[in-house]
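Asker: have a look; sequence and predicted model below, questions after that.
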Amino acid sequence: MDRFTVAGVLPEVEDYFGIGDSSSGLLQTVFISSYLVLAPLFGFLGDRHSRKRLLALGLALWSGVTLATSFVPPQHFGALLAGRALVGVGEAAYSTLAPTLVADLFRGPARSRALGGFYLAVPLGSGLGYIAGSKVKDLAADWRWALRVTPVLGLVALVLLLAVVSDPPRGGLEGPPATAPPLPRSWGHDLRALGRNRTLLLSTLGFTAVAFVTGALALWAPAFLFRVRLARGEGAPCRGGRRCQGDESLLFGALTCGSGVLGVGLGAELSRRLRPRHPRADPLLCAGGLLGGAPFLLLALLCARPCPPAAYVFIFVGETLLSLNWAIVADILLYVVPPPRRSTAEALQIVASHLLGDAGSPYLVGLLSDALGGGAAAVSFQRGAGALLRALLLLPFAAALGGAAFLAAGNALPRDRRRARREARGLPPDGDSDDDDDAAATAGPPAATGRTRHGLA
């Protein structure tokens, strides 16, 4: 919710600070940039120190900074950018460490359900961020109050984290090792081992496409739908301090909640049912979600002006298909990477997917929109909506490329899964696999499943 509340009041933010589309895109870019820069640090610390304490530190930081940024005066847009960057520090801790902690609390199908439920919070929180931003703004007649609600929820979460959540041993549920545990290895050794994991690399590339699409869509979809309504002559702009009238953020938030819950749940259930019969089912499901979602995103953009209700339907279907990936990508990482390297792998996947994905896509879309005559420079509402539409056409193309990466990951999956299982048992990763390993590889990982990304949301 903290991440997307600003997107729910973006027209008011632009008017309050007097900024254009490219500067608006920076709000998301600086958040993601600090997030991805610090994720490796938290991954390193999370493999060696108390994950619970690190999570508490991150949660306290981002909730406090979110509250502080609501008091930034209009002449200090840079302070708002700095605050959004600090919010990314907190999310770097949480997104990197929380999945590995949950994975060590459950095993087998219970882990799938636990991580699937945990990652439902990504689309659900994203959608609630839009809704909270839109409705709190309407009730308080001031968009800044939208940033003063979620820190209260953050405080409650912090108390529960400290009082209820335990910090279990890493890999404690994976079963006893076949040999004595190896001596601790250097971080450089971990990085080299992860660099040879083709499934991890290709699934990260595919998830980069998911991050690219969802990051740009999250920031710009409500603003685009608002501009389309202005171009149709059905509303007035929010200028000179006048409050924007419209339900675009509310509707998009509701669609994000619904499509996210449906997509994450459907993806986790399909994975659970198909993986025992088809060992490569997970990356193929991810590929299907991206390749299937691309045409629906394109239809949503093209139908927005002539038929807005159809655009909302296509957005819902496209987001549902994209959401299939969240829990499955988490599963893939957990069963192709042995427990001692999972926090590092999480961190590197976060860095790569956000660096090439949603760190730049909101700013890139805003920059293209400005270059095409949109934003503050638009000479008409029609021109502004058309410029943003053409800039958003990047998204279906990126989704198709991500689907191709997941198809390639399916070829490398059996080998990398077998290597991770052998390493978890203390065996050489490239040794001859015994019958138990082969049977387990066909049936799917006994203790690894589901997780989503953030951000994402």
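Answerer: Sure thing, it's come through.
Asker: rest of the way, CA atoms for contacts and neighbours
Answerer: OK.
Asker: what helix or strand is the nearest residue to residue 360 once chain neighbours are set aside on?
Answerer: Using C-alpha to C-alpha, 6 or more residues apart in numbering and skipping the chain neighbours, the partner closest in space to residue 360 is residue 29 (5.8 Å). Residue 29 is part of helix 21-46, with elements assigned from DSSP states H and E.
Asker: contacting residues for residue 2?
Answerer: Neighbouring residues of residue 2 by C-alpha atoms under 8 Å, 6 or more residues apart in numbering: 63, 66, 129, 147, 150.
Asker: next up, a second structure to put side by side with the first:
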Amino acid sequence: MTTSTPSTAKNRGVIRPTLGQARFAFVVLLIINILNYADRSILSAIAPKLQADLHLTNTDLGLLASSFLFIYAIATLPIGIWADRGIRKNIVALCVGLWSIATALGGLTHTFIHLFLTRSVLGIGEAGYAPASQSLIGDYFPKSQRARVLSYWSVGTLIGTALGLVCGGLIAEHFGWRWAFFVVGIPGLLTALLIWRSVEPSRGAFDNDEEGGKDIVAGHGGVGKDILTVIKRIAKIPTYWILLVAFIFSFFTIGSAQFWIPTYFVRAFNLTVGQAASISGGVLAGGSLIGTLLGGWLADLLQKRRPQGRLIVATFALIVGSPLTLLALSIHEMTPFIIVFILAIVCLSLCLGPLNAAIQDIIAPEMRSTAIGVVLLLAHLLGDAASPSIVGAIADRTSLGFALIITAPICLLIAGLICLAGLRTVARDMKAMQDQLNQQHA
């Protein structure tokens, strides 16, 4: 039961959830992540119907996707700072409730401006989830399991995207696009209650287990007292900024692909909205599921042998994914396109868990939410928040296929080359973080 008394370590007030409590909270966070991405992807599934009903251009469609992501990016950092100070599970619960209501209200809109505003509010709600949730997961499980657990959590991204695409497309085709918003918006209220009832673990409770058995009790107020000091500390970690640039370019590709691929199927292969959503959802989910689980397993396995293990997996995935993406978008027959595109998705998804775990490996526990918040702020603003509009504007002047083919492969290649540079710094930054923890809690 989630109400049982959390375990403590050495009577020092360290709250370490039991295995059952950690698993319960993780399942709830996974479900929330699924709903998170279902809410996000629903718009791309219904885009052709929405475009015809409201008489929108490709640029207009891109702006609707970008409205959510821009607000999401801007709100992520301040809420990430709040997560470093406050009770993270309560922050998650509040934000989940807010985005669920905003999604349902999207079904009541009748103009571009009204829908633009509801998608913007959706961004505020979802911004509070990722930093606090990743910080929670980092404290629910030992360091040796983080890449694997975060990869499992990332599976929610894939399942949610698939559900949003498939259900959204089928609902829009049979009942109208407004009902798609109603169906995906309501379940979030229940998960908000469940995460609110879970256990809040101490920050960094497991971080020293493998280095001598000392327990960490990280303060809740360090960031809020002097955010500039925290940013200065983060700025001195080279690998962090390398990972940030890799996130920006990979997010650009992910954002444009997730939004435009269903529409690309409709236009390139003459499919209905329901058919395009079902196929794209299955392709994205299937390839991503394989890649994400395999990436987490490989990263943890290689990390035991080399401190650069997680970043090696991410680098390989991005560099190989670039030419595969280029090849897929150059194919104009359905079956071979799907085969190559799945391989490209598998490669891209290999990096999800390792990159998230690598950030936690180099950042002290009391700064992790803020560090993740900075990454998400810049990666969304410069990456997936901008890409739907940019690709849409290019498509209005050329074609959607051309817009995708000149952006996605190049961005993936740049992200991979940036990660190559990180292989030289990550081991040193990991050691510096651990030495700092050992000095503070000797």
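Answerer: Ah, there it is. This one's a predicted model, so the numbers in the text were calculated from it and none came from an experiment.
Asker: now the TM-score, please.
Answerer: Scored against TM-score structural alignment, normalised by the length of the second structure, the superposed chains reach a TM-score of 0.86; 397 aligned residues with a C-alpha RMSD of 2.0 Å.
Asker: quick revisit: what's the helix or strand just after the helix holding residue 29 of the first structure aligned against in the second structure?
Answerer: Sequence-wise, the next helix or strand downstream of helix 21-46 of the first structure (DSSP H and E) is helix 51-69. Using TM-score structural alignment, helix 51-69 of the first structure lines up with residues 88-106 of the second structure.
Asker: and the matching stretch against the first structure, how far off on average?
Answerer: Stretch 88-106 of the second structure, aligned to the first structure and superposed, deviates on average by 0.6 Å (mean C-alpha distance after the TM-score superposition for the first structure).
Asker: circling back to that earlier point, superpose on the second structure and give me the mean offset of the helix holding residue 29 of the first structure.
Answerer: Averaged out, helix 21-46 of the first structure is 0.7 Å away (mean C-alpha distance after the TM-score superposition for the first structure).
Asker: any idea how far that helix is from the chain center?
Answerer: Centre-to-centre, helix 21-46 of the first structure and its host chain are 12 Å apart (C-alpha atoms, centre = their mean, to the nearest Å).
Asker: buried ones in it, by neighbour count?
Answerer: 21-46 (16 or more other C-alpha atoms under 10 Å).
Asker: all strands for the stretch 251-400 of the first structure, in order.
Answerer: Shown for the stretch 251-400 of the first structure, no strands are assigned by DSSP state E, counting those that start in this stretch.
Asker: now the helices for it?
Answerer: For the stretch 251-400 of the first structure, helices defined by DSSP state H, counting those that start in this stretch occupy the ranges 281-303, 308-323, 325-336, 342-355, 361-371, 381-392, 394-424.
Asker: quick one: the longest one to helix 325-336, angle?
Answerer: Read that as helix 394-424 of the first structure. Angle, helix 394-424 of the first structure to helix 325-336, by axes from the mean of the first three to the mean of the last three C-alpha atoms, to 10 degrees: 30 degrees.
Asker: give me the buried positions along helix 394-424 of the first structure.
Answerer: Buried residues in helix 394-424 of the first structure, counting neighbours by 16+ other C-alpha under 10 Å, are found at 394-410, 412-424.
Asker: any idea of the angle that helix forms with helix 281-303?
Answerer: Going by the same axes, to 10 degrees, helix 394-424 of the first structure makes 170 degrees with helix 281-303.
Asker: before we move on, back to that, and the contacts of residue 2 of the first structure, which two are the farthest apart?
Answerer: Largest separation among these by C-alpha to C-alpha: 63 and 129, giving 13.8 Å.
Asker: between the two, tell me which one has more neighbours.
Answerer: Using other C-alpha atoms under 10 Å as the criterion, residue 63 of the first structure and residue 129 rank with residue 129 on top: 30 against 24.
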